[in-house]
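A.B. asks: I would like to see how this sequence folds:
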Amino acid sequence: MTEKLDRYDRHILAILQDDGRISNQQLADQVGLSSAACWRRVKVLDEKGILKKHTALVSPEALGYDLCVLVMVTLIRHQQDDAIEFQQAVQGYPEVLQCFAVTGDADYVLRVIVQNMAAYDSFLNEKIFNLPGVSQVRSNFALREIKNETAIPIDL
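C.D. replies: Next up is the predicted model:
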């Protein structure tokens, strides 16, 4: 979905990605619009799904999630039912922060956060290994975070 965005919309998006708690008046001042015009533009960006979600980013470590794992999952065969069931299941697992269908050696890559190795072992044995069609699971453990951005690059 490529949406034509003018310079005001792009500027609004750039500012909101940096500070989602900014007031509408402050946003309007920074973009150079009236408060009402700015509010209408943000509302349209919301309605079109360009602004996907208003949220706060929380430190996983502050809540005891000390282990980040990149999990590569391969299904036994590429049957649509197994793929659909897998995708639906991982959407319900709070430990899974991201899931991508990928090309290459695996069918899916998951970004999983858990408290420790025992919690990861439970996650695998109670959830992933119980899904039909799962053939292989390979885990890569993050040693440290180098970069973790949420902002989409925007040309102003």
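A.B. asks: Please make it C-alpha for all contacts and neighbour counts, starting now.
C.D. replies: Will do.
A.B. asks: which residues of the chain fall in helices?
C.D. replies: Secondary structure of the chain by DSSP state H: the helices cover 7-18, 24-31, 35-47, 80-91, 117-126.
A.B. asks: which residues are contacting the third one?
C.D. replies: Among residues not part of helix 35-47, those counted as contacts by CA atoms under 8 Å, 6 or more residues apart in numbering are 9, 12, 24, 25, 27, 28, 29, 51, 52.
A.B. asks: Here is the second sequence; please produce its structure so I can put it next to the first one:
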Amino acid sequence: MKDDNHLDEIDRKLLRALQQDASLSHAALAELVGASPASCWRRIKALEASGVLREAVRLVDPEKVGRGVNVMCQLRMKSHAAGPRQEFEAFLRGRPEVMECHAMSGEWDYLMRVVVADVAGYEHFLMGVVLNHPNVATAASHFALNQVKYTTAMPV
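C.D. replies: Predicted coordinates for the structure are as follows:
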């Protein structure tokens, strides 16, 4: 598997270019990175096979699809045993409102980023769904006022 120490400059240029526009053709990529289209294709396939490159997606503007409320929610669990944690994590993976969830160290067990249409939608999600889960003890919510920075591009 390629890791950060085994990526050469052409790999890094490919990664930067694909993070900006995943729809670029191999010919366009070749021109950008200074390699042949066939070489770009082989490198991309190798980066995919090694797991460095994951799925290609299109990003959706949350405001334009009625999901303009962005909430950071901290959760504390009733139990830290493996079974309840795994059950809760599987539950969260099935919730479309949850854009990200991180198991955390420190005072809180999880940090979720939730997107909803409005405050009422978040209240329903929090009170009717999350806090009704048998493994959740408590939650703290923080509403984002403005998105200062957002990127999906990994520095390479």
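A.B. asks: Just give the TM-score of the two.
C.D. replies: Overlay of the two chains. TM-score (TM-score structural alignment, normalised by the length of structure 1): 0.94; 154 aligned residues with a CA RMSD of 1.3 Å.
A.B. asks: of all the helices of structure 1, which lies closest to residue 58 of structure 1?
C.D. replies: helix 7-18 (14.7 Å; CA to CA).
A.B. asks: how close does the residue sitting furthest away from the middle of structure 2 sit to residue 28 of structure 2?
C.D. replies: What lies farthest from the middle of structure 2 is residue 36; by CA atoms, centre = their mean that is 31.7 Å. Note on residue 36 of structure 2: its distance to residue 28 of structure 2, by CA to CA, to the nearest Å, is 10 Å.
A.B. asks: quick one: the counterpart of residue 6 of structure 1 in structure 2 and residue 43 of structure 2, what's the gap?
C.D. replies: If you follow residue 6 of structure 1 across to structure 2 using TM-score structural alignment, you land on residue 8. Distance, residue 8 of structure 2 to residue 43 of structure 2, by CA to CA: 11 Å.
A.B. asks: Kindly report the same for residue 100 of structure 2.
C.D. replies: For residue 100 of structure 2, the distance to residue 43 of structure 2 - CA to CA - is 30 Å.
A.B. asks: which ones are touching residue 104 of structure 2?
C.D. replies: By CA under 8 Å, 6+ apart, the contact list for residue 104 of structure 2 reads 110, 111.
A.B. asks: Correct me if wrong: residue 116 of structure 2 contacts residue 70.
C.D. replies: Yes. Counting by CA atoms under 8 Å, residue 70 is a contact partner of residue 116 of structure 2 at 6.7 Å.
A.B. asks: can you count the residues close to the residue nearest to residue 2 of structure 2 when sequence neighbours are not counted?
C.D. replies: Residue nearest to residue 2 of structure 2 in three dimensions, not counting chain neighbours: residue 50, with 5.9 Å by CA to CA, 6 or more residues apart in numbering. For residue 50 of structure 2, the number of neighbouring residues by other CA atoms under 10 Å comes to 13.
A.B. asks: picking that back up, just give me the match in structure 1 for the residue farthest from the centre of structure 2.
C.D. replies: Using TM-score structural alignment, the equivalent of residue 36 of structure 2 in structure 1 is residue 34.
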